[in-house]
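In: Sharing a model prediction with you, sequence too.
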Amino acid sequence: MHRILVDQQKITQTQMDEVPSAELQPGEARLTLESFALTANNVTYAASGFAIGYWKFFPTGVAGQGLVPVWGVAKVTESRADELPEGTRLYGFYPMSESIVITPQVSSRGNVTDIVEHRRELPAVYNSYVPVGDTTPEQDHIRAILQPLLATSYLISDWLADNDRFGAEQIIVGSASSKTGLGLCKYLAEDTDRSYKIVGLTSERNRSFVEGLGACDTVLTYDQIADIPALSSVYVDMSGNAQVKAALHAHLGADLKHSAAVGISHWDAFNPAVELEGVKPEFFFAPAQIAKRRDEWGPGEIDRRIGEAFMRLAEEAATWMEVKVHDGLDKAPAIYATLAEGTSNPAEGHVIRL
């Protein structure tokens, strides 16, 4: 079995590795990946692998080397679990690898949870796999690229509404060209009665792309932070760029009511030791908002709303995103490198087909 190992300290360094396929034990099933997406989300997984625990999902047995999680579709090609027959296709959270062995538990609704011991204490949303039946490759690709990102976008918008947007008159979205960032802008813009403004921050290279999406009231580049109006604000940071965050905190001062850290797409500019003026940034963890809403709304409701929100934006994805399909696991390192180096095109979505 081939897999892509990533240096846990130097996350741009990858290597193809081959290990023997493990013999299945009773109650286990082998899932062979058909395709998976690569996005800036995967860079955040690697950059926060120790802090949040993403390296724990798929242990490699190799010191200093990790498997970056990806979202995609796999088929059950071998099973010693009575509840999970061979041929079942599942969408979910996988390693950057050709296959994975899971210990499945199947619910009455048909959803599959990997209950292997080392994953039991990790967030449940990442351990759940959804049967997808006979979906088309195009459907699989869009889902793998956008659903995890847009789910986070929707949950941020829900969390902001849940907190009355901290009384902000403007919401500033850092790295607005990222798919999570643009998704948030679009979900916020759905509120046609809103009294707040949406400000997108991005690079000069991606400014026209963000402006063309039409979801922001204003789009500014990172060197235009001084042009942001001095209004009560919330900053939602997808990039983790310490210099940008420090400049924005200094510019807004007491007007910045909340600073939310979501992603680390600018992982090489991330520096939590940088002193910031005003409010202390707080990490937004999507599974926590899911758990809160499940307690408040009952099982299934938040999942239904996330699904509906995803479909609304997925239907228009063809107007702004070109899906690029790359054949073979060996193509993954080069695509991952462009994402980690920040040179990828935001108008493209990348899929590795095995």
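Out: Structure received.

In: Going by C-alpha atoms from here, please, whenever you check contacts or count neighbours.
Out: OK.

In: Now do the strands in the stretch 1-150 of the chain.
Out: Assignment of strands within the stretch 1-150 of the chain using DSSP state E, counting those that start in this stretch yields the ranges 2-7, 14-18, 29-38, 65-66, 69-79, 89-95, 99-102, 104-106, 112-114, 128-131.

In: so what secondary structure elements neighbour the shortest one?
Out: In other words, strand 65-66. Using 3 or more Cα pairs under 8 Å, 6 or more residues apart in numbering; DSSP states H and E as the contact criterion, the secondary-structure elements in contact with strand 65-66 are strand 2-7.

In: Pull the distance from the strand it packs on to the chain's centre.
Out: For strand 2-7, the distance from its own C-alpha centre to the chain's C-alpha centre is 19 Å (Cα atoms, centre = their mean, to the nearest Å).

In: Check which helices and strands it sits against.
Out: Using 3+ Cα pairs under 8 Å, 6+ apart as the contact criterion, the neighbours of strand 2-7 among helices and strands are strand 14-18, strand 65-66.

In: what about versus this one:
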Amino acid sequence: MQRILVNQTSIAQTRTENVESAPLEAGQVRLGVESYALTSNNITYAAAGFDIGYWHFFPSGTEGWGIVPVWGTAKVIESRSDQLEVGTRLYGFYPMAEELVITPAFAPGGFIDAAEHRAKLPLIYNQYTPTRSGNDDDDHLRAILQPLLATSFLIFDWLQDNAFFGADQIVIGSASSKTGLGLCKYLAEPADRAYQIVGLTSEKNRTFVEGLGACDSVLTYDQIDDIAQIPSVYVDMSGNTEVKMALHDHLGDQLKHSSAVGLSHWDHFAPAQKLSGPKPEFFFAPSQVAKRRAEWGPGEIEKQITAAWKRIAADASNWMDVKVYNGVAASEGPYHALVTGQADPKVSVVIRP
């Protein structure tokens, strides 16, 4: 079985290795991974692997090296469980590898991995949803966009839940990321919105973000002084400390909330910096899901997420090209492009092991 290992303290280092597949124990099934997406989301998983626990999902057994989780589709290829038959296809959280062994247990909408090492990890990452066989393009689109746009929608829902913190302006850092562009699009949907949407991005990605048509203005990172000094919220997808410091200094008391979501600029992240204005707070999507489940009952937030990501994905062909690579080892090139910030925001990568 082939897999990709990532150096846990220097996440730009990767290696491909072959390991023996372990025999199944009673109650387990073996999933053969059919396809998975690689996005900036996966860089956040690696950069926050210790802080949030992403390294714990798929232990590598190799000191100092971890397996970065990805979203994708797999098929049961061997079963010692009476809950899942060979041939069943499941969408969910997988390792960058050819296969995964889980201990399935029934759950609303599908199954969870009831393996002991995953028991205390967030439920949203332990769920596996049955999906019909058929169109590869549907699998690819789901793997690329569903996790990212679900996060975008949950941020939008959370902002609504907090009355946008009284802001007249929402500033999105790394607006070219799919989570960023998704948030811009959700923010632009309400016809009666009382806030402006400002997308921050690099000079090379500015035209791409402008072409989305979701932002009222698009500025580059060296134009922070051009941001209006009015009540604002900052949603940071990049984790770039220099940008965050500059924006906090510029907006000062007019910054009503600062939210940290991603670490796509992980190499520019420096924790424990003293900042002007409010202290940044980390947005953890599973917490908003748990809150809405408690308030609305099981299944309702999931329905809204599904409707929302499909709504934004409907015109994805206008702003996204999918590039498919074959073989687990092919993950290393696209992963390095993402981790070094060289990836084209218009191109989305799918790996077919």
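Out: Great, that's in hand. What you are looking at is a predicted structure, and each value in this text was computed from that prediction instead of being measured.

In: sorry, back to before: to Ile264 of structure 1, which of the helices and strands packed on strand 2-7 of structure 1 lies closest?
Out: Closest to Ile264 of structure 1 of these is strand 65-66 (Cα to Cα; 17.7 Å).

In: re the thing from before, tell me the most buried of the helices and strands packed on strand 2-7 of structure 1?
Out: When the helices and strands packed on strand 2-7 of structure 1 are scored by mean count of other Cα atoms under 10 Å, the highest mean neighbour count falls to strand 65-66 (a mean of 24).

In: quick one: secondary structure of the closest residue to His326 of structure 1 other than its chain neighbours?
Out: Spatial nearest neighbour of His326 of structure 1, chain neighbours left out: Ile352 (4.9 Å); criterion: Cα to Cα, 6 or more residues apart in numbering. Classification of Ile352 of structure 1 into helix, strand or coil gives strand, according to DSSP: H, G, I helix; E, B strand; the rest coil.

In: biggest helix in structure 2 by residues?
Out: Using DSSP state H, we find that the single longest helix of structure 2 is helix 136-161.

In: average offset between it and structure 1?
Out: Once the two are superposed, helix 136-161 of structure 2 sits an average of 0.2 Å from its aligned residues in structure 1 (mean Cα distance after the TM-score superposition for structure 1).

In: Just want the angle from that helix to strand 89-95.
Out: For helix 136-161 of structure 2 against strand 89-95, the angle between stretch directions is 70 degrees (axes from the mean of the first three to the mean of the last three Cα atoms, to 10 degrees).

In: between the strands of the stretch 1-150 of structure 1, which gets nearest to Thr202 of structure 1?
Out: Minimum separation from Thr202 of structure 1 across the strands of the stretch 1-150 of structure 1 (Cα to Cα) falls at strand 29-38, 20.5 Å.

In: now that closest one, how far from the chain's geometric center?
Out: 17 Å.

In: That strand: average distance to aligned residues in structure 2?
Out: After superposition onto structure 2, strand 29-38 of structure 1 lies on average 0.3 Å away from the residues it aligns with, using mean Cα distance after the TM-score superposition for structure 1.

In: Can you work out which other helices and strands pack against that strand?
Out: Under the contact definition 3+ Cα pairs under 8 Å, 6+ apart, strand 29-38 of structure 1 sits against strand 69-79, strand 99-102, helix 137-162, helix 332-341, strand 348-353.

In: Apply 7 Å and report the result again.
Out: strand 69-79, strand 99-102, helix 137-162, strand 348-353 (3 or more Cα pairs under 7 Å, 6 or more residues apart in numbering; DSSP states H and E).

In: how big is the angle separating it from strand 348-353?
Out: Put simply, strand 29-38 of structure 1 runs at 150 degrees to strand 348-353, going by the same axes, to 10 degrees.

In: that older thread, can you redo the helices and strands packed on strand 2-7 of structure 1 as JSON lines, where the extra columns are distance to Asp7 of structure 1?
Out: Converted to JSON lines, the helices and strands packed on strand 2-7 of structure 1 look like this (distance: least, Cα to Cα, whole Å):
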{"stretch": "strand 14-18", "distance to Asp7 of structure 1": "6"}
{"stretch": "strand 65-66", "distance to Asp7 of structure 1": "5"}
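
In: can I assume Ile305 of structure 2 is in contact with Thr151?
Out: No - with contact defined as Cα atoms under 7 Å, Ile305 of structure 2 and Thr151 do not form a contacting pair (8.8 Å).

In: Among the strands of the stretch 1-150 of structure 1, single out whichever gets nearest to Val210 of structure 1.
Out: Counting by Cα to Cα, and looking across all of the strands of the stretch 1-150 of structure 1, nearest comes strand 29-38 at 20.4 Å.

In: how much does the helix or strand harbouring Ile172 of structure 1 stray from structure 2?
Out: Using DSSP states H and E, the secondary-structure element containing Ile172 of structure 1 is strand 170-174. Following superposition, strand 170-174 of structure 1 is found to deviate from structure 2 by 0.2 Å on average (mean Cα distance after the TM-score superposition for structure 1).

In: what's downstream of that strand, the next helix or strand?
Out: For strand 170-174 of structure 1, the succeeding helix or strand toward the C-terminus, using DSSP H and E, is helix 179-189.
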